[in-house]
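Undergrad: sequence first, predicted coordinates after that:
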Amino acid sequence: MQIFQQTHSREFPSQQLKTDLLVAGGGLAGLCAALAAARDGLQVVLVQDRPVLGGNASSEIRLWANGATSHMGNNNRWSREGGIMGEIMEENVYRNKEGNPVMFDLLLLDMARSEPNLTLLLNTALFEVETAGKRITHAKGFNAINETFYNIAATQFCDATGDGVLGHLAGAEYRVGAEDLEEFDEKMAPGDNFGHKLGHSIYFYTRKSSAPVNFIPPSFALKDIEEIPRYTRLTSTLNGCDLWWLEWGGRLDTIHDSEEIKWELWKIVWGVWDYIKNSGQFPDAENMTIEWVGSIPGKRESRRFVGDHMLCQKDIIEQRDHYDAVAYGGWSIDLHPADGVYSKHDGCRQFHSKGTYTIPYRSLYSRSLENLFLTGRLISASHVAFGSARVMCTCGLLGEVVGRAAALCHQQRINAPQLAEQNRIGSLQQHLQQTGCYIPRQWLNDPTNGAMVTASSEWQLTQLPTNGVWNGLNERMALLLPLKAGETLPELNFTLRADSLQQLKISLSGSERAGNFTPDMPLDEREISVFEAGEYCVKFQYQSTRDEYVFIAFESNEHIEIALTDVQLPGIMTVFNSLNARVAKHTRQLADGDYGVDEFDFWLPRRQPNQILPALRLASPLRCYAAENLLNGRLRPEQHANAWVPAATDSLPTVTWRWEKPQTVYALTLVFDNDFDNAMETVQMGHALAVMPHCVTHYRLWADDTLLTEVTNNRHSVCEHRWPQPISAQRLKLEILNTAGSIAALYSLSVR
């Protein structure tokens, strides 16, 4: 029994914490920042004002996380985010391929709680910040669940709160709303009619019951569905995340008016459901019910802070490569009308670049405060550029960047802006890639410190045998093949058939920009006659002047079929000039005005397990998968396949790295193939496979004659190994014992 006598007043308890890095905000950006810094040796406190991690991807809001792959609806091949963000996506598909948002919560909480250098404070809101000069020194938070105040002293701070709570309280410079066209020469800059901010959305899940379900709308539900100009798009088969365009609030203060916005969104959601259930327009909805509605909105836009570089439209559309490029994006520039669901404009205005664009480190810290990192959707970007960089997997990738940057700043005893200096930024770029963070058009310098590499075998592309299955050429279809500089494309033989004598055009194209997968550079064209089933020869006159991918494109002809193969290959795929309605309206990007964007065709793959390859015979082999690829410092297919792949007959594929003298090794990172083209959306959509077929699931690592480790049940592309004490070795050997069902592929070994 405890008895507390009456007193004049009482205070809640307070805890004093001291740490190297305080990360404010536990969305994907904040979590990745905290994990990266902690793994690099910093003591980290992660403060999250919600009971779960994940932000808009959590079970509280339930939007699927996506990034540069853009639902596999653009031309960004093999562009899924790497590093910790990639680890999260791959682990979620392994544990939770059905896309249950509660299981995604569990995964994120498990990762945070498993990191010994990370202290997690859930349900804790920051309310005060102390500064000294241009540095933040302390932040104060309060947890209403355990009635405890926290006073946290840190050397460095990272704002990943989405709304910029930490930076706002610290007095850092920021912007709200859209810039004028003239400031950055952004032709997508919206006018007043379209509006200057994106609004919020509330999502919902539906379920079909075995018997009719009545619905009585609340008093605040929208009464007149025609207030929503796009109401005719509503169907009874859509789940609430498909109705992302039930959006509102862009004309209001998207921070301080959030409660008002929430109530309006509830009004909209329940009005839409009333219309679906009770209008009589959807008889198939009789047995349907809503099983979940969000209690807080998914927020798109509020404060954007100012760093030493503001990402802008031309950075994205022109794919500018910055000297301090540390990450990348690939989602379209995706702007929504401020009036949201009540707007007569379309739900979004989306324009893609021809490939991925890079994001500079100078956009990831505040120019007002020397120890404040920025990540997530509050980075230094214009409203237009923010329309692309705001998506969650891009935010998660940026989180890892600032976490590792904070660790380097700590080690080098410098502040955040000093790391941006040209003689310093390379240390961050190399470290990111050493730990599996791919950066487009960059590579590791000498990843194995001068080692020679040999392999037990090498897979060469000579023939892909037919499997008896035919695919109709009902849409334009292309085979993506890699060529080395100076290499001539050999004579190609495809197996075709037609129901009558047909002419078929086959073209050869490349990409103007190295590393892109948009076939905007015609190279050659042939026309052949097709009738009886058999091999048909295609010979292009082309010798490559650089490492590149080429497109061998078949024009559509519904009377012709092409034979397929059962072979699946890493870094080689078939794409189609088709439409993904989630991210585009046509099979070609078209601009209905002068928006400063390119027009080009979309060439899209099919999702696992529906990817196909044509049967093929080459007059001479293509060496796509040589062991020396492992020394080029490239982490995935880009300009070439960049992987080592063993021969199909190799019973124990082995790679050996040798040095002239013994090396001291503190850590090493392997990068395997786990289908970097698969979007792996986190929730709701579901996935057919838990592990991608080429992934190496069982391997052994040897140092000279000593077994370092044997890994079973691997499901990750990036596998990092560290030891309490450094090892000395003159030879490292990797033995591959099993994969997830297809041929193995390895992109890189980096040692440090």
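TA: Great, that's in hand.
Undergrad: going by C-alpha atoms from here, please, whenever you check contacts or count neighbours.
TA: Fine.
Undergrad: how would you label residue 699: helix, strand or coil?
TA: strand (DSSP: H, G, I helix; E, B strand; the rest coil).
Undergrad: quick one: what helix or strand has the closest residue to it other than its chain neighbours in it?
TA: Nearest residue to residue 699, sequence neighbours excluded (CA to CA, 6 or more residues apart in numbering): residue 736, at 4.5 Å. Under the criterion of DSSP states H and E, residue 736 resides in strand 718-739.
Undergrad: distance between that strand and the chain's centre?
TA: 28 Å (CA atoms, centre = their mean, to the nearest Å).
Undergrad: quick revisit: ok, the residue nearest to residue 699 touching residue 654?
TA: Yes - checked against CA atoms under 8 Å, the pair residue 736 and residue 654 is within contact range at 6.3 Å.
Undergrad: what about the two, which has more around it?
TA: Shown here are residue 736 and residue 654; by other CA atoms under 10 Å, residue 736 has more neighbours (22 against 19).
Undergrad: for comparison:
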Amino acid sequence: MKRRDFFKKSSGAVIASSLLPLTSSAKDKKTVTFDVGDRDKDNWFQVGEGKKGLPNRNKTITCDVVVVGAGIAGICAAVASARTGAKTILLSDRSVIGGNASSEIRVTVNGVQNLKNEHKVERETGIVEEFQIENWYYNPQESYPMWDHVIYDYCTRQENLTVMVNTQAIDATTEKDKITSILCWQGSTETYYSINAKMFCDCSGDGLMAAQAGAEYRTGREARGEFGESFAPEKADGWQMGASVMMITKDMGHLVKYIPPTFAIKYEADKMHDRKIKQMKEGFWWVELGSDFDIVADQEENRHKLLGYMHGVWDYVKNSGKYPESENIALDWVGSVPGRRESRRFMGDYLLNQNDLQNYKHFPDAVAYGGWSLDEHCPGGIESPDQRPSYFHAKFNKLYEVPFRSLYSKNISNLLFAGRNVSVTHMALSSTRIQATCGLMGQASGTAAALCVKHNWTPRKIANNKIDVLQEQLLRDDVYIPNRPAVDPKDLLHKANTIIASSTNSGDVKLLTNGISRKEIGKVNHWESKGNNAYLQMEWDTPIQLSSVEFKGDTNLQRKIMMHKNPEKNKGQVIGIPPELVKSAIVEVRKNGVWQTVNSVDNNITRLVKMQFDQVKTTGVRLRLKETWGKENITLFEVRCYA
């Protein structure tokens, strides 16, 4: 059994806690506890009790799946795991969740865009789309602090999911090749938590927990010859893409002076290559610092310097005399937490590389996709002024696939990853690190973790023998996998003898069962009605047992949807719920020759709608689609029926 020496200083063992209402299918698993510092020097007199005592702040809890890191990848992983039936804990080392996309850092939830084809945008669906649409519903004012609370509500209301904030996973206990328990420190409660689970997902970016578990990882840039990557350096080195701090300004409507803080670092614009002041609304991503050895160890030094460089740039804008248009503009927010792009990359059974992406390699175990440009930032950041801040090496013609074998550890059998710490080369990471792409990987990892718990599988077993089970679940849950249509044998609609539409403006009702739930170039995969108040009627010659009707509507996946720091970037987007989306619908089943309503939905804001009801024996079901959020016709891409 592996144990960090730091935690050997005390003989006091953690004790069991009933703090969290979690049960586990792993309850018969051996409980492992950590030895942590005791509180025997604590001189506490509790006046209410009139007694002296010691605080009891060492606790043990058990669940099925632990997701470490509550950025976009971790949120998607945790929600997917919980929805797939696993008792799940999501850990965030910050008070807010959202990671790089939170109000503390404010990285835009970018995804696939700027493709070199007629679509240009190929937006991500599933969980990462759900909470973005929800944000427009609850946060039309585009407030980042409100965004924090929208996604916090989204996570905390999920059945089977417990969110623990201000909690960092700092160690792991392993037996042979499995993690049995992790040690966490919750600073706000001064509590050590020992969390026992069957499966662990490290979506934290830096991956401290996975590293403490002994998972293999690498840092730095691979040499060009290792994978034949044309954009890699000739020789391998230790450089990792850097972190940035952002800022947001406000037009005060009157002259505003700016006096820089004492830690500001003078900005020498005449020495800076391609770092232009093009706008003054949302700061400058190229205020960035990397590391040529250990970017985690350099974090605090870099953070201080980044704040200095950011204020130095703003001092130049305000006080150089070259930007008179800034005279009424003031700093409204400056990030104090740098957003990091790269650190540890953990090794899976496959290391995804630049050539895989550019050659659009097909993977039988594909579970996600990407398409952001190969966007490698200058290693030295702003301290390498003679280099461009970013090298957009190449754009993509279409989507590339991400294999499941890159999302789990090659040497720790119950450890998965998602986000910027997955098994990719430095050059591949320059594209896969984008937020919405990380979200797709998260949904795949979380779903896989829950399947592993349910069936007593390992991730490797899924990759080698059960990949269809994982892919079918992801497809059912509204994830698109390129070159992989859904063929779920449990979908009863495939056995229907007739599907009738009240009207058809374009497409065909038969396409609702072809397994492709979005628009593809050169292909039609939808049915569209003529007007609202349309219906679909499905008939079986032989009675079936039915308890769920699911459908996927239209949210126009060729249009951007993210919230921006700069509202001027909203051009071309719809600010609010997609007008194409189905707003209200009713499910009716025929029972004893009479149509009976069994479920309905109003004010729907999700592309995937699952309408469940008490199981009924029937030969007919009718889906009444009443209205959209604004479009005159109703479009569906898929309908499914289940017992």
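TA: Structure's in. What do you need? On a predicted model such as this, the values are computed, not experimentally measured, just so you know.
Undergrad: mind checking the TM-score on these two?
TA: The TM-score (TM-score structural alignment, normalised by the length of structure 2) is 0.86; 580 aligned residues with a CA RMSD of 2.2 Å.
Undergrad: distance of the corresponding residue of structure 2 for the residue nearest to residue 699 of structure 1 relative to residue 532 of structure 2?
TA: Under the alignment defined by TM-score structural alignment, residue 736 of structure 1 is paired with residue 625 of structure 2. Distance of residue 625 of structure 2 to residue 532 of structure 2, computed by CA to CA, to the nearest Å: 7 Å.
Undergrad: ok, residue 389 of structure 2 next?
TA: 50 Å.
Undergrad: what does residue 268 of structure 2 give?
TA: From residue 268 of structure 2 to residue 532 of structure 2 the distance is 60 Å (CA to CA).
Undergrad: swap in residue 610 of structure 2?
TA: 20 Å.
Undergrad: for those two, work out which one has more neighbours and name it.
TA: Comparing residue 610 of structure 2 with residue 532 by other CA under 10 Å, the one with more neighbours is residue 532, at 19 against 16.
Undergrad: next, the more buried one: secondary structure please.
TA: The local conformation at residue 532 of structure 2, judged by three-state DSSP, is coil.
Undergrad: now for residue 255 of structure 1: which residues touch it?
TA: Contact analysis of residue 255 of structure 1 by CA atoms under 8 Å, 6 or more residues apart in numbering lists 163, 302.
Undergrad: what does it correspond to in structure 2?
TA: For residue 255 of structure 1, the residue aligned by TM-score structural alignment is residue 296.
Undergrad: the aligned partner of residue 15 of structure 1 in structure 2: which element?
TA: Counting by TM-score structural alignment, residue 15 of structure 1 lines up with residue 59 in structure 2. Residue 59 of structure 2 belongs to strand 58-62 when elements are defined using DSSP H and E.
Undergrad: mean shift between that strand and structure 1?
TA: For strand 58-62 of structure 2, the mean deviation from structure 1 after alignment is 1.1 Å (mean CA distance after the TM-score superposition for structure 1).
Undergrad: the following helix or strand past that strand against structure 1, how far on average?
TA: Downstream of strand 58-62 of structure 2, the next assigned helix or strand under DSSP H and E is strand 65-68. Compared with structure 1 after the fit, strand 65-68 of structure 2 shows a mean deviation of 0.4 Å (mean CA distance after the TM-score superposition for structure 1).
Undergrad: strand 65-68 of structure 2: what's the following helix or strand?
TA: helix 72-83.
Undergrad: quick one: that next one aligns where in structure 1?
TA: With TM-score structural alignment as the criterion, helix 72-83 of structure 2 aligns to 28-39.
Undergrad: and the contacts of the matching stretch?
TA: Counting by CA under 8 Å, 6+ apart, 21, 23-25, 43-46, 53-55, 57, 84-85, 112, 115-118, 158-161, 375-376, 392-393, 395-407 sit against stretch 28-39 of structure 1.
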